[in-house]
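Asker: when you get a sec, could you give me coordinates for this:
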Amino acid sequence: MAVDAVIVGLGYVGLPLAQEATRAGRKVLGFDIDEEVVASLNAGVSHVDDLSDDDIAEMLAGGFEATTDESRIAEASTAVICVPTPLSKEGGPDLRAVEAAVAGIARHLTAGMLVVLESTTYPGTTDEVVRPALEAGGLVAGRDFHLAFSPERIDPGNEKFGAKNTPKVVGGHTPACSDAAAEFYGAFVDTVVRAKGTREAETAKLLENTYRHINIALVNEMARFCHELDIDLWDVINAARSKPFGFQAFYPGPGVGGHCIPIDPNYLSHNVRARLGYPFRFVELAQEINSQMPAYVLSRAQDLLNEDAKALRGSTVLLLGVTYKPNIADQRESPAAPLARQLAAKGAVVQFHDPHVERWQSVPDAVKVDDAASAVAEADLTILVQNHREYDVDALAGAARLFFDTRGVSTEGERVSRL
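Answerer: Presented below is the predicted three-dimensional model:
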């Protein structure tokens, strides 16, 4: 059976994409350089939050298989790149994984193949980095093979929107390339939205996340001065969101996390500085504000303990929820990590509870507690960092000596404070 698509990179983006294509009856091959990931998938074991072992079993029954054999890329009529693009030391995207994936595809590129980049990056990457590498073997994009960019829009833990019902933006190197990409995704995605070209599609993803980044920074800064002015910002937002037009609610928190919000806007800011020589001031200010939130939470925690006649040094501080989003195990860029490190640096004894985390990778010295109810009763201060559905927040707050809610979900009381 011919392979309809090879998905290069089987993480939280590539695997749901492979699932939907397989469900639509496409023969899908998954390629990854991680031998453990490939072996576990072929054994029916999932390694991402949004897919269960049963989902993987369904995919395998539908013909999906995973491989580390690069040569098999040549079997596919479409190759989709879904590898990570972390932030580099210079502030732009680290493209090493993309470059490696493209090099692998280039070695097995065949005439008529469609190649799509989904990895988030700066505008121009598809045309300036991917295309030259693919054309080095003699085939020409837009003539001998199709090339497009389609930004990933996977939202881990989102129970309403997934790969199938989230509109898919595509931008091709040529109109014919856009047609080929739209036809490919249209077979298993409900709505395909065509951008003018690859640069427009690349920039659309950055605009989406920059919009969120800036608006989160706005309410985070408001949280600080509203506290000083004794204004309940959560009530302010609730009142403002009653307006049926012209307002979208964003909420403050202990910082931003995940791969998108704290990372993607910096790609755009870096690109503007590198190409045009001036700053993207909104992004840089938002980054400054959001990155300071863990330190602000630390300051508020210290104040709460002082009011209770306790020093932060030597106090036991329990963090509830250390993932970057509720109800998932993903710890990437979670603001809980810098908060924990700053608490420890001030001499606090840091404990954590999270029903989704067995080992806190970025803060290995933090003490894991298994019973949240008993732990909050013993800790000098409990901080709700992430509101997982497993938490009965008011019950936990009621049992705590001091409770600091950074998510605005508790009922305020004598021993309970909100961000």
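Asker: going forward, measure contacts between C-alpha atoms and count neighbours the same way
Answerer: Fine.
Asker: show me the strands in this structure, by range?
Answerer: 5-8, 28-31, 65-67, 78-81, 114-117, 146-149, 168-172, 192-194, 316-320, 349-353, 367-368, 381-384, 403-405, 416-418 (DSSP state E).
Asker: and the contacts of the second one?
Answerer: Applying C-alpha atoms under 8 Å, 6 or more residues apart in numbering, the contact partners of strand 28-31 are 3-10, 18, 21-22, 38, 63-70, 73, 76.
Asker: now it: how far from the chain's centre is it?
Answerer: 22 Å (C-alpha atoms, centre = their mean, to the nearest Å).
Asker: next one: stretch 347-367
Answerer: 21 Å.
Asker: list only buried entries from the contacts of strand 28-31.
Answerer: With burial judged by 16 or more other C-alpha atoms under 10 Å, the buried subset of these is 3-10, 18, 21-22, 38, 63-68, 70, 73, 76.
Asker: tally up the residues packed near Thr166, please.
Answerer: 17 (other C-alpha atoms under 10 Å).
Asker: was I right to think it contacts Val192?
Answerer: No - the criterion here is C-alpha atoms under 8 Å, and Thr166 misses it with Val192 at 9.0 Å.
Asker: about what we covered before: with respect to Val45, which of the strands of the chain lies nearest?
Answerer: strand 65-67 (11.8 Å; C-alpha to C-alpha).
Asker: output the contacting helices and strands for the closest one.
Answerer: Here strand 65-67 touches strand 28-31, helix 35-42, going by 3 or more C-alpha pairs under 8 Å, 6 or more residues apart in numbering; DSSP states H and E.
Asker: buried ones in the longest one?
Answerer: For helix 35-42, the buried set under the neighbour-count rule, 16+ other C-alpha under 10 Å, comprises 37-38, 41-42.
Asker: tell me which of these is nearest to Gly104?
Answerer: Among the buried residues of helix 35-42, Val38 lies closest to Gly104 (C-alpha to C-alpha), at 17.0 Å.
Asker: what sits against the closest one?
Answerer: 31-32, 66-68.
Asker: repeat that for 6 Å
Answerer: 66-67 (C-alpha atoms under 6 Å, 6 or more residues apart in numbering).
Asker: for comparison, sequence B:
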Amino acid sequence: MTADVAIIGQGYVGLPLAKEATAVGLKVLGYDVSQRVVDGLNAGKSHVDDLSDQDIATMIEGGFRATTDPSELGQAKTIVICVPTPLSEDGGPDLGPVNSAVAAIAENLRPGMLIILESTTYPGTTDEVVRPVLEAGGLKAGEDFFLAFSPERIDPGNEKYGAKNTPKVVGGHTPVDTEKAAEFYGQFVDTVVRTKGTREAETAKLLENTYRHINIALVNEMARFCHDLDIDLWDVIEAAKTKPFGFQAFYPGPGVGGHCIPIDPNYLSYNVRAKLGYPFRFVELAQEINATMPAYVVQRAQNLLNETSKALKGSTVLLLGVTYKPNIADQRESPAVPLAQQLIAKGAEVQFHDPRVEEWFGVADAAQKIGDADLERAISEADITILVQKHREYDIDALAGLSQAFLDTSGKAQDGDKVERL
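Answerer: Modelled structure (predicted):
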């Protein structure tokens, strides 16, 4: 089968992209190194929050197929790389998955192919890392094949914006490459935004997430001193956001999670230090502030227990919602993990409940899972309950009313004798 597009990586980015491409009649090949993922997809089973089993079945009916065979990449007219780029030990991006994907493409590269990198990374990756490997066989980017970068902008769990209606930024190795990529995405994305080149497209994604990272750090720091000054920050934000210009509301929380906010700004900081020799101080300070929020939540919980003459050591602490954001099952970089680890280190007995999590990775052996049927009893018996993520399944005020003490990191609970908001 000749594929219109092969998408490398069938996770939270690649699979929604495959869905939209299939919906307009493109023949899509989904490539992944995980046999489990591929077998599940070919059996019509989804493993990401935003797609149902029915979505996968519809995709298969439209010609979608998944494979672990890299030789099949040679059948595709366009190849899109959607693999993860975690942080390495030195704080830079781990390009191992990207390098593996590019090597597989290089072995199957044909004249006329369009290659697009979507994986978030530092500026220059497309031109300095991807292009030399692809050109090693003699074909030239912009002449024999086409090369572009288009940052992924998937927001898991977002019910308003998805792959189709989120504007797609594209930047090519040459203007011709840019137009080829824009033409490809224009088939199934409502709006395509062109940049001058690959570096501008790479940096645009980092700017977006650095902006969020820094502003989240700002309100997280304000949460601390507003609490000490007896100022209701949540009320402050509600008042400030009534201004119709010049302000965007950000909210404090137990820490940042997911693949983007805690990781992507570090790519930019790493690149600035490596290439220019000086720090990106805004990013590094924001990282420092956001990384300390789990410890701050522990401190606030300890203070609440002290008010009832209880020590944190030996107390039962129930965590509600352990994913990295509400209404999804994704646990990547969830701040609930360091929160639980620090509670356990201080001698607390940690329990957790999450309607979307079967197994909590990272602290599964040290935290007791509470089932749905036992939730109300567990809340009433726990010395303190901490709402980490406000899943829609939670009636926050009802749960707070059952608790002995309730620390709400979401700011949604009504004030009360037993309730304290972050």
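Asker: reformat the buried residues of helix 35-42 of structure 1 as JSON lines; add distance to Glu159 of structure 1.
Answerer: Converted to JSON lines, the buried residues of helix 35-42 of structure 1 look like this (distance: C-alpha to C-alpha, whole Å):
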{"residue": "Val37", "distance to Glu159 of structure 1": "24"}
{"residue": "Val38", "distance to Glu159 of structure 1": "26"}
{"residue": "Leu41", "distance to Glu159 of structure 1": "22"}
{"residue": "Asn42", "distance to Glu159 of structure 1": "25"}
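Asker: between these, which is nearest Tyr185 of structure 1?
Answerer: Checking those one by one against Tyr185 of structure 1 (C-alpha to C-alpha), the nearest turns out to be Leu41, at 23.1 Å.
Asker: farthest residue from the center of structure 1?
Answerer: Going by C-alpha atoms, centre = their mean, the residue of structure 1 most distant from its centre is Ala309, 39.6 Å out.
Asker: counterpart of that one over in structure 2?
Answerer: Aligned by TM-score structural alignment, Ala309 of structure 1 pairs with Ser309 of structure 2.
Asker: separation between its match and Ala400 of structure 2?
Answerer: 20 Å (C-alpha to C-alpha, to the nearest Å).
Asker: what do you get for Val317 of structure 2?
Answerer: Noted for Val317 of structure 2: a distance of 14 Å to Ala400 of structure 2, by C-alpha to C-alpha.
Asker: ok, now Gly314 of structure 2?
Answerer: Taken as C-alpha to C-alpha, the span from Gly314 of structure 2 to Ala400 of structure 2 is 21 Å.
Asker: could you do Pro156 of structure 2 as well?
Answerer: Pro156 of structure 2 is 27 Å from Ala400 of structure 2, by C-alpha to C-alpha.
Asker: out of the two, which sits in the more crowded spot?
Answerer: Comparing Pro156 of structure 2 with Ala400 by other C-alpha under 10 Å, the one with more neighbours is Ala400, at 26 against 21.
Asker: contact partners for the alignment partner in structure 1 of the more buried one?
Answerer: Aligned by TM-score structural alignment, Ala400 of structure 2 pairs with Ala397 of structure 1. Ala397 of structure 1 sits next to Phe403 when contact means C-alpha under 6 Å, 6+ apart.
Asker: same thing but 8 Å
Answerer: Ala397 of structure 1 sits in contact with 376, 403, 410, 415-416, where contact means C-alpha under 8 Å, 6+ apart.
Asker: which of the residues you listed show up in structure 2 as well?
Answerer: Here is what carries over to structure 2 from the contacts of Ala397 of structure 1, by both residues aligned by TM-score structural alignment, their matches' C-alpha atoms under 8 Å: 403, 410, 415-416.
Asker: in these, find the pair that's most separated.
Answerer: Ser410 and Arg415 (11.4 Å).
Asker: and Asp190 of structure 2, what is it in contact with?
Answerer: With contacts defined as C-alpha under 8 Å, 6+ apart, Asp190 of structure 2 is in contact with 164-167.
Asker: at 6 Å what do you get?
Answerer: Contacts of Asp190 of structure 2 by C-alpha under 6 Å, 6+ apart are Asn165.
Asker: repeat that for Val357 of structure 2.
Answerer: Contacts for Val357 of structure 2 (C-alpha under 6 Å, 6+ apart) come out as Ala329.
Asker: now do 8 Å
Answerer: With C-alpha under 8 Å, 6+ apart, Val357 of structure 2 has these contacts: 322-323, 329.
Asker: Lys27 of structure 1: which of the buried residues of helix 35-42 of structure 1 is nearest?
Answerer: Distances from Lys27 of structure 1 to these, taken by C-alpha to C-alpha, are shortest for Asn42, at 14.9 Å.
Asker: first to last residue in stretch 50-67 of structure 1, what's the distance?
Answerer: Stretch 50-67 of structure 1: ends 21 Å apart by C-alpha to C-alpha.
Asker: list the buried ones in it?
Answerer: Buried residues in stretch 50-67 of structure 1 (16+ other C-alpha under 10 Å): 50-51, 53, 55-60, 62-67.
Asker: what span of structure 2 is that stretch aligned with?
Answerer: In the comparison with structure 2, stretch 50-67 of structure 1 aligns to the range 50-67 (TM-score structural alignment).
Asker: can you get me the start-to-end distance on stretch 155-167 of structure 1?
Answerer: Note: stretch 155-167 of structure 1 ends 13 Å apart using C-alpha to C-alpha.
Asker: before we move on, what about stretch 142-161 of structure 1?
Answerer: End-to-end distance for stretch 142-161 of structure 1: 32 Å, by C-alpha to C-alpha.
Asker: cool, and stretch 27-40 of structure 2?
Answerer: Stretch 27-40 of structure 2: ends 19 Å apart by C-alpha to C-alpha.
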